[in-house]
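K.L.:
Test case, fold it:
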Amino acid sequence: MNKYLAIFAFATLVSCGKDQGDPNRESNIMLEEPIVKVVDSAAAGKSEGLTLIEGADCLTCHKMDTKLVGPSYQEVADKYSEGDIEMLASKIIEGGKGNWGEIPMTPHAGMSKDNAKKMVEYILSLKQ
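P.N.:
Below is the predicted model of the structure:
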């Protein structure tokens, strides 16, 4: 009987002690695109593009006016024009490397082209 109790106790310890992973650990797996209510962004006085940027992982690598991992949004706005919206939206979705150095931009494959364009339009609106 003690033998079965010892096996049961061991099995319980093993199954309860299983490493579930650190939920705070960084991952490069793209999460689903955030669902953003346009009404909320308009009510808050924000553009839809800014709301999408804040709801995604963009601010991990980019800041409005300071270079971080990638260029600041101000630098992007100064370099590109309205004619580059399609190309920049594709860069958000597909990722890229080489335009701003050797550190690659992570692809955001779950992002819709329309939402990527709204983000780019917001960024280009920062042009000084």
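K.L.:
can we go C-alpha only for contacts and neighbour counts from here?
P.N.:
Fine.
K.L.:
Just give the number of residues close to Ile93.
P.N.:
Counted with other CA atoms under 10 Å, residues neighbouring Ile93 total 19.
K.L.:
these two touch, right, it and Ala116?
P.N.:
Yes. With contact defined as CA atoms under 8 Å, Ile93 reaches Ala116; the gap is 7.3 Å.
K.L.:
do you know how far the residue nearest the centre of the chain is from Ser90?
P.N.:
The chain has Asp57 as the residue nearest its centroid, 2.3 Å off, counting by CA atoms, centre = their mean. Counting by CA to CA, to the nearest Å, the gap between Asp57 and Ser90 amounts to 16 Å.
K.L.:
want to put them side by side, so please do this one too:
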Amino acid sequence: MKSVIVALIAASGLIATGAAHADQKLASSKGCMACHSVDKKMVGPAFKEVAKKYTAKDTDALVKKVLDGGSGVWGSTPMPANKAMGVKPEDAKTLVTWVLSLK
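P.N.:
Next up, the predicted model:
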């Protein structure tokens, strides 16, 4: 019984890691990683810094910001409107949810 529980815990960890990796792949495929990194500032803030600043209640506002772009929150360099570059609302929500999970 103990080995079954350990196996289930290990499997759930693999599933969670796979989902996180898949969302980082989505971020790469949508061009996010050209300006952002998971843990260090580049042109834009590190995703972990974004996760520290916002909570799940900010998801809709962050999805809008990803899609429409913006500036001023993290400095003077604007983030372009990503919907113009083919990011769909459902992809933006997946990305925002992933970023917020990086706390």
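K.L.:
Map Lys63 of the first structure across to the second structure for me.
P.N.:
Matched across to the second structure, Lys63 of the first structure falls on Ser37, judged by TM-score structural alignment.
K.L.:
contacting residues for its match?
P.N.:
45-47 (CA atoms under 8 Å, 6 or more residues apart in numbering).
K.L.:
If we only consider those residues, which is nearest to Leu8 of the second structure?
P.N.:
Closest to Leu8 of the second structure out of those is Phe47 (29.5 Å), distances taken as CA to CA.
K.L.:
got a list of what the closest one touches?
P.N.:
Phe47 of the second structure neighbours (CA under 8 Å, 6+ apart): 36-40, 99-100, 102.
K.L.:
Just the ones in strands from those, please.
P.N.:
Among the contacts of Phe47 of the second structure, no member falls in strands (DSSP state E).
K.L.:
With distance to Ser3 of the second structure added, can I get these in a markdown table?
P.N.:
Output for these, formatted as a markdown table (distance: CA to CA, whole Å):
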| residue | distance to Ser3 of the second structure |
| --- | --- |
| His36 | 40 |
| Ser37 | 38 |
| Val38 | 34 |
| Asp39 | 35 |
| Lys40 | 39 |
| Val99 | 33 |
| Leu100 | 33 |
| Leu102 | 30 |
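K.L.:
Of these - the most surrounded one?
P.N.:
Val99 (23 neighbours).
K.L.:
mind checking what that one lines up with in the first structure?
P.N.:
Per TM-score structural alignment, Val99 of the second structure is aligned with Ile123.
K.L.:
again, but for Ser12 of the second structure
P.N.:
So, by TM-score structural alignment, Ser12 of the second structure is left unmatched.
K.L.:
Can you tell me the element Ser12 of the second structure falls in?
P.N.:
helix 2-29 (DSSP states H and E).
K.L.:
what do you get for Leu5 of the first structure?
P.N.:
helix 2-16.
K.L.:
So which elements touch that helix?
P.N.:
Counting contacts by 3 or more CA pairs under 8 Å, 6 or more residues apart in numbering; DSSP states H and E, helix 2-16 of the first structure packs against no other helix or strand.
K.L.:
tell me which residues in it are buried?
P.N.:
For helix 2-16 of the first structure, the neighbour count (16 or more other CA atoms under 10 Å) marks no residue as buried.
K.L.:
Quick one: distance of that helix to the chain centre.
P.N.:
Relative to its parent chain, helix 2-16 of the first structure has a centroid offset of 43 Å by CA atoms, centre = their mean, to the nearest Å.
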